[in-house]
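Student: dropping the sequence and predicted coords here.
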Amino acid sequence: MCGIAGIFHIETAKPVDPARVVRMTDAIAHRGPDGSGVWTAPGIGLGHRRLSIIDLGGGAQPMATPDESLVVTFNGEIYNFAEVRRELEAKGHRFRTGSDTEVILHGYRQWGEDCVHRFDGMFAFALYDAHANALWLVRDRLGVKPLLYAPLSDGSIIFASELKGLLAHPLLRREPDVTAIEDYMAYGYVPDDACLVAGVRKLGAGETLRLVRGQPVGKAQRYWNISFADRSSNSPQALEEELVSLMRAAVRSRMVADVPLGAFLSGGVDSSSVVALMAEASGQAVKTCTIGFDVAALDETAYADRIARRFATDHRTRIVSADDYGLIDTLAYHFDEPFADASALPTYRVCELARENVTVALSGDGADEAFAGYRRHRFQHQGEKLRALIPEAVRRPLFGTLGRLYPKADWAPRGLRAKSTFLELAQDGAEAYAASVGVTPHALRQKLYTPGMAAALAGHRAEDRYVAAMRNAPARDPLDRAQYADMTIWLPGDILTKTDRMSMAVGLEAREPLLDHRLMAFAARLPVGQRIRGNSGKYLMKKAMEAYLPQDILYRPKMGFVTPISEWFRGPLAGQASAVAGGSAIARTDLFDLKAIARAAADHRAGLADHGRLLWQLVMLEKSLARLFGL
């Protein structure tokens, strides 16, 4: 894993100052602590920070062909590089290194832009083609690795793995994009088609962008997309066998490394499955690590210990305080844009623990999106069945009235919090699901905004992105549509951003075998009954892993990383919540109604409402606004 950055003059081939590229790569030095490099030519400068994983001695970057007609700077891993290399060698290509980076150069020379279809991995790279006067930007199919770019006033395009790499360039204007603030307040993260810094763009998952000198900047092109349009007709037994085979291959391909390798282990289905298949493939004990909490209700270490003993792993556990809010400033620095998924705190800690012993760690990310593992998937599936039974002319007024009349009972047991359920049943499936994945509902956001903010949004509503994705999805069933939206919006914007930034913060490479694109495509073809059965998601995956894992591991309720943010804002962080409504960066934007924020903070402290997630969002937004714009 690495960090990349660069400058491409798209109008004329102006000289590029190598020191400017160095400043950009230095800003992301944490991504590559093992080395750095810069390559420049008229109109182009490429930079690289290296975390050495493959070919430790010979994989330095930027890497060029002998005649320097092709040069690449690359972040990620191509897991099938040995196979692609053999194919290229059979066609007469000669390699000078043992790295996967060189495969990109020769692959492009042989197949042109079609080479990306042959690469199995997680990657973001920039390849300069001197003969074509072109820079080709590429991001992997699922968006595991990030790549941001922006046009500048001097006629150049800059790119980097993280926003802070772009911010190191003095010509990048720093102005907030209010639509991205709306998106963030809705989701708790800034999606891939938006950026808090106006004018900055993110290359989307499965996209490429070709920049040619002397031509206008065009649109990114999608070279891969997940499709739910087809259904497998195989028997359940055949599907189980195929799934295990795909998972086994994905895990084994991600165990190739020239440095120490291990795995995160929570004791849940996903990470336990990865560890089980790693143990099967490894000739020595797999190194695993787990973070536990000093609050029993949040702690899963007992489950992780069981899996560690079952597969005789070299296991390490560290107990951390649930009150780990001291990491707030560290999170704000590494995410750049505001990021309010509080599970980033324990994710940072488990990455920190893993890095003490390994340089590469496999995770279980991706299975919930692929196999319908989230509770909201089950609710959506059940809700759509009910919507199909009740005519819309009856359903909308009936459930709409119940939703308006039913009290908002944040304090009540979950089964009694029916207000949001009634309101969602009054909507169509796409609108309801878009609301369910959000953090701060649209109505509450409207109360928080000033009239100036509402006018600046000009009708932009964050949920419309989810609604459009679901309605336009290549899908056959409402559950397909929900999963498609999650895979294309939530997965790269939240889950993979979190894993990338937190692992890179400590110089650790995280690999996600359950995000293998062939495995994801297989899951998308599964009949709905093989994804959700009764009240259980990930049905086929759990059945397939029964030969490896105990029943109580497979079928226990999902926990995930939990942080007590609501308690924090009634205790040690109460002052920070109040400060947001005072002389803060948020206050200086004139976009938020400070009295409404103060009321929300006061109601939360008094226990009249649960605004913990909202207050966490506002605190993280405050820190990003201050860092990015000096407010």
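Tutor: Arrived safely, thanks for sending. Residues are numbered from 1 along each chain as shown.
Student: C-alpha from now on. contacts and neighbour counts both.
Tutor: Fine.
Student: secondary structure element for Ala510?
Tutor: strand 509-511 (DSSP states H and E).
Student: and Ile181, by the same measure?
Tutor: Short version: Ile181 belongs to helix 178-187, going by DSSP H and E.
Student: do Thr73 as well
Tutor: With DSSP H and E as the test, Thr73 turns up in strand 70-78.
Student: how about the helices in the stretch 201-350 of the chain?
Tutor: 236-253, 269-281, 301-310, 328-335, 344-355 (DSSP state H, counting those that start in this stretch).
Student: closest one to Thr563 among those?
Tutor: Of all the helices of the stretch 201-350 of the chain, it is helix 344-355 that lies closest to Thr563, at 8.1 Å by C-alpha to C-alpha.
Student: in stretch 390-404, which residues are buried?
Tutor: Within stretch 390-404, the residues that count as buried by 16 or more other C-alpha atoms under 10 Å are Arg395, Arg396, Phe399, Gly400, Leu402, Gly403.
Student: sorry, that was for stretch 283-295
Tutor: Judged by neighbour count (16+ other C-alpha under 10 Å), stretch 283-295 contains these buried residues: Val286, Lys287, Thr288, Cys289, Thr290, Ile291, Gly292, Phe293.
Student: restricted to strands, list these.
Tutor: Lys287, Thr288, Cys289, Thr290, Ile291, Gly292, Phe293 (DSSP state E).
Student: tell me the helix or strand right after the strand holding Thr73.
Tutor: Later in the chain than strand 70-78, the nearest helix or strand by DSSP H and E is helix 81-90.
Student: shouldn't Asp177 be in contact with Arg201?
Tutor: No - assessed by C-alpha atoms under 8 Å, Asp177 is found out of contact with Arg201, at 11.5 Å.
Student: got any residues that touch both of these two?
Tutor: Listed as contacting both Asp177 and Arg201 by C-alpha atoms under 8 Å, 6 or more residues apart in numbering are Cys195.
Student: hang on, the earlier thing: just the buried residues of stretch 390-404 now: which is nearest Arg387?
Tutor: Nearest member of the buried residues of stretch 390-404 to Arg387, counting by C-alpha to C-alpha, is Arg395, at 7.3 Å.
Student: any idea how far the closest one is from Glu424?
Tutor: 11 Å (C-alpha to C-alpha, to the nearest Å).
Student: and the strand holding Thr73, what does it pack onto?
Tutor: Packing contacts for strand 70-78, counted by 3 or more C-alpha pairs under 8 Å, 6 or more residues apart in numbering; DSSP states H and E, involve strand 2-9, strand 44-50, strand 63-64, helix 101-111, strand 121-129.
Student: before we go on, here's another structure to hold up against the first:
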Amino acid sequence: MCGIAGIFHCGVPKPVDPSRVVRMCDAIAHRGPDGSGVWTAAGIGLGHRRLSIIDLEGSPQPMHSADGDAVIVFNGEIYNFRELRRELEGQGAVFRTDGDTEVILAAWQRWGVDCLDRLNGMFAFALYDLKRKELLLARDRLGVKPLFMAELSDGSLAFASELKGLLVHPLLRREADPRAVEDYMTWGYVPDHRSILKGVEKLPAGHFRLLKHGTQPAPPRQWWDVDFSNRKQGSVADLSAELLHHMRDGVTSRMQADVPLGAFLSGGVDSSSVVALMSEATQDPVTTCSIGFDVAALDETGYAETVAKQFGTSHHSRIVDPNDFHAIDRLVQIYDEPFADASALPTLRVCELAREHVTVALSGDGADEAFAGYRRQVFHAREEQARGIIPAGLRKPLFGSLGAVWPKADWAPRPLRAKSTLLSLAEDGAVGYARSLSVIPPELREHLFSDKLTRQLGDYRAEQPLIEMMRNAPAQSGLDRAQYADLKFWLQGDILTKVDRASMSVGLEAREPLLDHRLIEFGAALPHKARIKGTQGKWLIKNTMERYLPQDILYRPKQGFVTPISEWFRGPLAAEARGIVSGAGLARTGWFDNKVLSGIIEDHISGKSDYGRILWQLMMLDKSIDHLSIAG
């Protein structure tokens, strides 16, 4: 795992200052503490920071092809590189190293951009062809590895694995994008189609850019998509056997490493399944890591220990203080863009624990999105049934009116929290799912925003790109569309961002075997009844893993990492909450109505209402503005 950075002149190939690329790489040195390198030529500069995982001494980067005609910097792992190498050697390719980086170079020279379809892995890379004078920027199918880009005033395109790699470039503007603020306040993160800074882009997952000197910069082109429009046929036994085959392949392919390897173990279905299949594939004890809290309602270490004992793992656990708010400033430094998923704190802690024992850790991320494991997906499937029965002309006035007057009751048991459901049922499926996925609904955002930000946004609403994505998805049903949105929108913006930045901040490589694209494509083709049965999401995985895992692991209610942010803002962070209104960052921007902010802060601190999630978003935004030195 590594960090990459570079500069490419799309117009006249001006000289690239190597020291500038060095500074960009130094800004992301945490991603690659084991080595560094920079290469420049007319109009191009490539830089690399290396975390050695495979072929520890033999694959330095930037790396040239055997014939010297191409050079690459690469972040990620190609899990089928040995098979590709044998195929390429059969066609005359010569290799000097034992790693996967050189295989990408040979694949490019043999197949051009079609080489991407042959790569099974997580990656973001920049490959320069000296004969064609072309630069290929590419990102893996699901967006596990990031790549930020910015077109600069001197005609160059700068790129880096993290935003901080671009921030050190003197020509990068630090002007906030108002639409990114709207996006962030809606979702709790800045999605992949946006950046907090104007002029900065993220290469979308499953896309590439092919750039050539003397031409206008080419836009990203999609090379992979997940298709929910077809259905597999077969008995439960046949589907289960095929699922297990793909899960085993995903796990075993990601166990290749020349350094210590282990797994995150939360005690949930997905991480436990990964550990079970890892244990099946090796004679040695698997190293597992979990964290817990000293509050019983938040702690899952007992379940993790049950799985660890069952499979004889070398298990490491640590109890984390749930009042771990002193790490907030570090999170701001790690994520650069405002990021308000509060589970980033425990994610960072489990990465720190894992790094004490291993260099590579397998996670269970991805199965909920691909196999309908989220409660919201199950609820959405039920709502879609209701929409199919009740005509839209009746639903909108009936449920819209009820939803408008129904009290918001976050404190109530889940079945009594009807307001969001009623408002969702009043709309079509895409609009309804966007509402269920959002953290702050549009009517509350409008209340929070100042007149200035409202004017800047015009008629833009953050839900629009998600709704459009769902309506245009290659899908048959509302559930398909919801899962498509989770895989293409939520997964990259929240889950994968959280894990990539937290793990790389401590020099740990995280791998996601349940995001193997063959497994994702299999899940997208499953019939509904294999995904959801009754109130059980992710049904086929649970049914299949019954041969490995106990019932209380498979069928207990889903619980994620929980951080007690509401309590913090009524206690140790109350002063921080009150300081949001007068904080240097937000006050400088003028994006929010200070009177409204003061009201919700005092209502929360007094216990009148629960605005903890909103206050967390505002605080992280305020601190990020200062971190990025945004002028407003």
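Tutor: Yes, it's here. The model shown is predicted, which means the values in this text are computed figures rather than measured ones.
Student: mind checking the TM-score on these two?
Tutor: Superposed pair, TM-score by TM-score structural alignment, normalised by the length of structure 1: 0.99. Supporting alignment: 631 aligned residues with a C-alpha RMSD of 0.9 Å.
Student: dump the buried residues of stretch 390-404 of structure 1 into JSON lines; add secondary structure and distance to His48 of structure 1 as well.
Tutor: Formatted as JSON lines, those follow (DSSP: H, G, I helix; E, B strand; the rest coil; distance: C-alpha to C-alpha, whole Å):
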{"residue": "Arg395", "secondary structure": "helix", "distance to His48 of structure 1": "57"}
{"residue": "Arg396", "secondary structure": "helix", "distance to His48 of structure 1": "55"}
{"residue": "Phe399", "secondary structure": "helix", "distance to His48 of structure 1": "56"}
{"residue": "Gly400", "secondary structure": "helix", "distance to His48 of structure 1": "55"}
{"residue": "Leu402", "secondary structure": "helix", "distance to His48 of structure 1": "57"}
{"residue": "Gly403", "secondary structure": "helix", "distance to His48 of structure 1": "54"}
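Student: Ser290 is in contact with Ser317 of structure 2, correct?
Tutor: Yes - the criterion here is C-alpha under 8 Å, and Ser317 of structure 2 meets it with Ser290 at 4.8 Å.
Student: intersection of neighbour lists for the two?
Tutor: Thr301.
Student: can you tell me the element the residue nearest the centre of structure 1 falls in?
Tutor: Central residue of structure 1 (C-alpha atoms, centre = their mean): Leu496, 2.0 Å from the mean position. Using DSSP H and E, Leu496 of structure 1 sits within helix 496-505.
Student: which residues touch that helix?
Tutor: Applying C-alpha under 8 Å, 6+ apart, the contact partners of helix 496-505 of structure 1 are 1, 30-31, 143-146, 334-335, 344, 347-348, 351-352, 509-510.
Student: what is the nearest of those to Pro62 of structure 1?
Tutor: Met1 (13.7 Å).
Student: burial of the closest one, as a residue count?
Tutor: Around Met1 of structure 1 there are 28 other residues, counting by other C-alpha atoms under 10 Å.
Student: same deal with Ala257 of structure 2?
Tutor: 16.
Student: same check on the one 10 residues further on?
Tutor: If you count neighbours by other C-alpha under 10 Å, Gly267 of structure 2 ends up with 24.
Student: which ones are touching Pro2 of structure 1?
Tutor: Actually, residue 2 of structure 1 is Cys rather than Pro. Arg31, Gly32, His48, Arg49, Arg50, Leu51, Phe74, Asn75, Gly76.
Student: just to revisit the earlier point, now the buried residues of stretch 390-404 of structure 1 in CSV, with distance to Ala454 of structure 1?
Tutor: Below are the buried residues of stretch 390-404 of structure 1 laid out as CSV (distance: C-alpha to C-alpha, whole Å):
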residue, distance to Ala454 of structure 1
Arg395, 31
Arg396, 27
Phe399, 28
Gly400, 25
Leu402, 29
Gly403, 25
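Student: biggest separation within those residues, which pair?
Tutor: Farthest pair in those, by C-alpha to C-alpha: Arg395 and Gly403, 11.6 Å.
Student: next, show the common contact partners of these two.
Tutor: Common contacts of Arg395 of structure 1 and Gly403 (C-alpha under 8 Å, 6+ apart): none found.
Student: how near is the nearest residue to Lys408 of structure 1 once chain neighbours are set aside to Pro407 of structure 1?
Tutor: Excluding its sequence neighbours, the residue lying closest to Lys408 of structure 1 (C-alpha to C-alpha, 6 or more residues apart in numbering) is Lys419, at 6.0 Å. Using C-alpha to C-alpha, we find Lys419 of structure 1 at a distance of 7 Å from Pro407 of structure 1.
Student: neighbour count winner among the two?
Tutor: Lys419 (19 against 13).
Student: just to revisit the earlier point, and the contacts of helix 496-505 of structure 1, which of them are buried?
Tutor: Here, 16+ other C-alpha under 10 Å leaves 1, 30-31, 143-146, 334-335, 344, 347-348, 351-352, 509-510 buried among the contacts of helix 496-505 of structure 1.
Student: just give me the closest of those to Asp154 of structure 1.
Tutor: Scanning these for proximity to Asp154 of structure 1, where the rule is C-alpha to C-alpha, the winner is Pro146, at 24.6 Å.
Student: surely that closest one meets Ala126?
Tutor: No - in this structure, Pro146 of structure 1 is not within contact of Ala126 by C-alpha under 8 Å, at 12.0 Å.
Student: need the residues touching each of these two.
Tutor: Both Pro146 of structure 1 and Ala126 lack any common contact, where contact means C-alpha under 8 Å, 6+ apart.
Student: one step back: now the angle from the strand holding Thr73 of structure 1 to strand 44-50?
Tutor: 30 degrees (axes from the mean of the first three to the mean of the last three C-alpha atoms, to 10 degrees).
Student: strand 70-78 of structure 1 aligns to what range in structure 2?
Tutor: Alignment of strand 70-78 of structure 1 against structure 2: residues 70-78, by TM-score structural alignment.
Student: ok now the helix or strand harbouring Ala388 of structure 1, how far from the chain's centre?
Tutor: Using DSSP H and E, Ala388 of structure 1 maps to helix 375-389. Helix 375-389 of structure 1 sits 26 Å away from the centroid of its parent chain (C-alpha atoms, centre = their mean, to the nearest Å).
Student: other residues contacting that helix?
Tutor: Under the contact criterion C-alpha under 8 Å, 6+ apart, helix 375-389 of structure 1 has outside partners 372, 395, 425, 428-429, 433, 436-437, 478-479, 482-483, 532, 535-537.
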